[in-house]
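Visitor: For reference, the sequence and a predicted model appear below.
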Amino acid sequence: MTVSLGEVRAAAERIAGRVRRTPVIEVAPGLTFKLELLQHTGSFKPRGAFNRLLAAKETGELDGQGIVTASGGNAGLAAAYAARELGVRARIFVPVTAPAPKVAKLRTLEAEVVQAGNEYAEAYNAALQARDESGALLLHAYDQPEVVAGQGTVGLELVDQVGAFDTVLVAVGGGGLIAGIATAIGDSVRVVGVEPELAPTLHRALEAGEPTDGPVGGVAADSLGARRLGDLAFEAVRRYDVASLLVGEDAIVAARNELWRDHHVAVEHGAAVAYAALTSGAYKPAPGEQVVVVVCGANTDPATLGQTLAPAGAQD
């Protein structure tokens, strides 16, 4: 199964007025940031959540029974926000290890929070069981066509805002964002996925020739903690020849601190991963190359800015 450019364009029309058109800033000659951390709930995720729910309303698939999703972090916050805005009941399944502040924030968005299992996979299985028992609509964190199409609207905005550019660097967890961006602009722009060495879902899938499960850890695991690349993402990265780069723990922490120190941008560790490809030298632009970095998430504890180490977590 694949997602088409037409579906991304349809998503842009469907979610218009529901999500923010986030700004871009040129921070240096040839380097632009797309500040998707300024999206509702602090990440790009509402784009896909709104598109999934609104599309389901159009088809009658969502008709009063509410939604279920599994996430201890950004996907759950986006689902809860979109559901509240549309007047839909939301049950969010989170592992018992989910950070307490994120669980509390989910409740402020009027979602029912159900804690199940010690990691995302167990919470997801509980969400599937709830869907089967209740008939609720399942909103996947990253591997549904409507979700991918919604995330792809980031790419359409980039072309409209920046014009011509050569390369876009995108952090990868489950792959919904990079799948959407590649579908939107991969025919004309080089799309590069950047991953933590301790959570290399894309790298592992490309090596194996298919998505495979693997261990997750490291400082960025609370937002890039998928154990497996989504099937839709795998199809997209193969179709658009998306490259995979790996960055280490020290590089991620240093990039996050530099974003704060030099650009006054406070991000979660996962959102610093794409920038870390540049600051660590994992990606070296050619002379004159125009590069965009998607800065994708702001759900962090500001007290940790400037620290050299951060606790690892686990999530979707």
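Guide: That came in fine, so what should we check first? Residues are numbered from 1 along each chain as shown.
Visitor: from here on, contacts and neighbour counts on C-alpha atoms
Guide: OK.
Visitor: wait, what's in contact with residue 168?
Guide: 189, 190, 191, 192, 291, 292, 293, 294 (CA atoms under 8 Å, 6 or more residues apart in numbering).
Visitor: gap between it and residue 32?
Guide: 9 Å (CA to CA, to the nearest Å).
Visitor: Show me the strands in the chain, by range?
Guide: If DSSP state E is used as the criterion, the strands of the chain fall at 24-28, 31-35, 67-70, 90-94, 112-115, 137-138, 167-171, 190-196, 243-247, 291-295.
Visitor: now for those, which one comes closest to residue 280?
Guide: Among those, strand 243-247 comes nearest to residue 280, with 7.6 Å by CA to CA.
Visitor: ok, residue 48 - contacts?
Guide: 146, 147, 148, 149, 150, 151.
Visitor: quick one: which of these has the most company?
Guide: Highest neighbour count within the contacts of residue 48: residue 148, with 34 neighbours (other CA atoms under 10 Å).
Visitor: As JSON lines, the contacts of residue 48 with distance to residue 282 would be great.
Guide: As requested, the contacts of residue 48 are exported to JSON lines (distance: CA to CA, whole Å):
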{"residue": "146", "distance to residue 282": "32"}
{"residue": "147", "distance to residue 282": "29"}
{"residue": "148", "distance to residue 282": "27"}
{"residue": "149", "distance to residue 282": "29"}
{"residue": "150", "distance to residue 282": "29"}
{"residue": "151", "distance to residue 282": "25"}
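Visitor: Please list the members of those residues that lie in helices.
Guide: 146, 147, 148, 149, 150, 151 (DSSP state H).
Visitor: my read: the second one touches residue 178, true?
Guide: Put plainly, it is residue 147. No - the pair residue 147 / residue 178 is not scored as a contact, 11.6 Å apart, by CA atoms under 8 Å.
Visitor: I'd like to know how many residues surround residue 121.
Guide: 19.
Visitor: dump the residue contacts of it.
Guide: By CA under 8 Å, 6+ apart, residue 121 has no neighbours at all.
Visitor: Residue 268 versus that one, what's the distance?
Guide: 22 Å.
Visitor: And for residue 200?
Guide: Per CA to CA, residue 200 is found 18 Å from residue 268.
Visitor: swap in residue 92?
Guide: Residue 92 is 21 Å from residue 268, where distance means CA to CA.
Visitor: Quick check: residue 191 touching residue 182?
Guide: Yes - if you go by CA under 8 Å, residue 191 and residue 182 touch, sitting 6.2 Å apart.
Visitor: and for the two, which residues touch both?
Guide: 240, 242.
Visitor: Quick one: distance of stretch 242-252 to the chain centre.
Guide: 16 Å (CA atoms, centre = their mean, to the nearest Å).
Visitor: buried sites along it?
Guide: Neighbour-count burial for stretch 242-252 flags 242, 243, 244, 245, 246, 247, 248, 249, 251, 252 (criterion: 16 or more other CA atoms under 10 Å).
Visitor: Alongside the first one, take a look at this:
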Amino acid sequence: MTITRADVDSAAARIAGRFRRTPLAVIEPGGLFGASWLKCEYMQHTGSFKARGALNRVLAAQQAGELDPAVGVVAASGGNAGLAVAYAARTCGVPATVFVPETAPAVKVAKLRHLGARVEQHGTEYAMAYEAAVKRAADTGAVYCHAYDQPEMVAGAGTIGLELLADLPDGFDTVLVAVGGGGLMAGVAAALAGRARVVGVEPVHAPTLHAALAAGRPVDVAVSGIAADSLGARRLGDIGYAVAVQTGVRSVLVTDDDIIAARRTLWAQRRIVLEHGAAAALAALTSGAYRPGDGERVVLVACGANTDPSDL
């Protein structure tokens, strides 16, 4: 199972006018350790890129006649995907039930309820919430919205890549994205295939892409660490793996300390507050895990801001 640029183009047409085209900030020479631009996706509806894919998934199900408006949609999430599905469901006028692990940040749970979703907390990891959500969808006939491994979800995330191509007509070389289940990485890589390289950045305590590339297939990994609430998938998605192999995505690993330092650096230098998972992309540069070549034009995707800023 995979997606292509055509799927991303279709997603862009389907969700047009329902999401924010987020700004691209130019970074002064020498700033942020080698990056040239910051894609400000933390300004998206619900505070993360996930709104794009969720809108595409729900709208596609509606158009196909698969969505019972009385039953609605079900999702499992460490937080951000659930927020996106709740937003998409509200936008499309259908109910949403979101399963989250008991470890989900309180700020995300509160936002889910504010968006009108029914919240069910189950287990201590995303995988446990996922199992409960899949069962609920099977029992009720609700449309299941996977956090990262459905074509519509991935293609929606890929619309970020289309915006980069439009906003940077003179080109760019590399895009750094955080990886959990791989939906963002795969969508952007599919959109940019043949135009720019994509580098996936992962916490050492949740290396789904790194492990999959080493094993030649998605495999389960142990999950822990500072970014587990948003990058806490146990296994890379099948779509993520297929696109990564097809387009040559590589993985770099960063530590919890790297992520914490990068998040604080972004606040100190740009007054931007990101969640730890979203700061992983910057951590690749600040830690030296990824070193751009001379003249390399690098885009950082700042993909989520649903966090508690009190620990900055």
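Guide: Happy to help now that I have it. Just so you know, these numbers come straight off a predicted model, no measurement behind them.
Visitor: Any idea what the TM-score comes out to?
Guide: The TM-score (TM-score structural alignment, normalised by the length of structure 2) is 0.96; 305 aligned residues with a CA RMSD of 1.0 Å.
Visitor: Kindly name the residues of structure 2 that line up with stretch 266-273 of structure 1.
Guide: The aligned range for stretch 266-273 of structure 1 in structure 2 is 273-280, by TM-score structural alignment.
Visitor: which residues touch the matching stretch?
Guide: 42, 177-178, 201-203, 226-231, 254, 258-260, 262-263, 266-267, 301-309.
Visitor: Buried members of those residues into ChimeraX, please.
Guide: What follows is the ChimeraX syntax selecting those of those that are buried according to 16+ other CA under 10 Å:
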select :42,177,178,201,202,203,226,227,228,229,230,231,254,258,259,260,262,263,266,301,302,303,304,305,306,307
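Visitor: what's the nearest residue to residue 202 of structure 2 if we skip its chain neighbours?
Guide: Distances taken as CA to CA, 6 or more residues apart in numbering place residue 253 nearest to residue 202 of structure 2, at 4.9 Å, with adjacent residues excluded.
Visitor: Any figure for the gap between that neighbour and residue 171 of structure 2?
Guide: Counting by CA to CA - residue 253 of structure 2 and residue 171 of structure 2 are separated by 26 Å.
Visitor: swap in residue 13 of structure 2?
Guide: 23 Å.
Visitor: what do you get for residue 188 of structure 2?
Guide: 15 Å.
Visitor: These two: which is more packed in?
Guide: Taking neighbours as other CA under 10 Å, residue 188 of structure 2 and residue 171 compare with residue 188 leading, 29 against 13.
Visitor: residue in structure 1 matching that one?
Guide: So, by TM-score structural alignment, residue 188 of structure 2 is matched to residue 181.
Visitor: what sits against that match?
Guide: 151, 152, 153, 154, 155, 156, 191.
Visitor: For the equivalent of residue 177 of structure 2 over in structure 1, give me its contacts.
Guide: Using TM-score structural alignment, the equivalent of residue 177 of structure 2 in structure 1 is residue 170. Listed by CA under 8 Å, 6+ apart, the contact set of residue 170 of structure 1 reads 177, 178, 191, 192, 193, 194, 274, 293, 294.
Visitor: how about a cut-off of 10 Å?
Guide: By CA atoms under 10 Å, 6 or more residues apart in numbering, the contact set of residue 170 of structure 1 is 177-179, 181-182, 191-195, 244, 271-275, 277, 292-296.
Visitor: What separation do you get for residue 300 of structure 1 and residue 34 of structure 1?
Guide: Residue 300 of structure 1 is 18 Å from residue 34 of structure 1, by CA to CA.
Visitor: cool, residue 16 of structure 1 as well?
Guide: Counting by CA to CA, the gap from residue 16 of structure 1 to residue 34 of structure 1 is 18 Å.
Visitor: Which of those two has more residues huddled nearby?
Guide: Neighbours were counted for residue 16 of structure 1 and for residue 34 using other CA under 10 Å; residue 34 has more, 23 against 13.
Visitor: so what corresponds to the more buried one in structure 2?
Guide: Checking TM-score structural alignment: residue 34 of structure 1 goes with residue 39.
Visitor: Could you verify my assumption that its match touches residue 299?
Guide: Yes - using CA atoms under 10 Å, residue 39 of structure 2 makes contact with residue 299 at a distance of 6.9 Å.
Visitor: residues shared between the contacts of the two?
Guide: Joint contacts of residue 39 of structure 2 and residue 299 (CA under 10 Å, 6+ apart) are 24, 25, 26, 164, 175.
Visitor: got CSV for the residues you listed, with distance to residue 74 of structure 2 too?
Guide: As requested, those are exported to CSV (distance: CA to CA, whole Å):
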residue, distance to residue 74 of structure 2
24, 32
25, 35
26, 38
164, 31
175, 31
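Visitor: Could you identify the buried members of these?
Guide: Buried by 16+ other CA under 10 Å: 24, 164, 175, out of these.
Visitor: ok, now which ones touch residue 147 of structure 2?
Guide: Here residue 147 of structure 2 is in contact with 50, 53-54, 75-82, 84-85, 126, 130, 153-154, 181-183, 233, 237 (CA under 10 Å, 6+ apart).
Visitor: Residue 99 of structure 1 - nearest residue in space that isn't next to it in sequence?
Guide: Residue 99 of structure 1's closest residue in space is residue 72 (CA to CA, 6+ apart), at 7.4 Å.
Visitor: Am I right that that neighbour is in contact with residue 98?
Guide: Yes - in this structure, residue 72 of structure 1 is within contact of residue 98 by CA under 10 Å, at 5.2 Å.
Visitor: Mind checking which of the two has more residues around it?
Guide: residue 72 (30 against 21).
Visitor: Map the more buried one across to structure 2 for me.
Guide: Superposed on structure 2 with TM-score structural alignment, residue 72 of structure 1 falls opposite residue 78.
Visitor: Pull the contacting residues for that match.
Guide: Going by CA under 10 Å, 6+ apart, the list of residues near residue 78 of structure 2 reads 98-105, 108-109, 124-127, 129-130, 147, 228-233.
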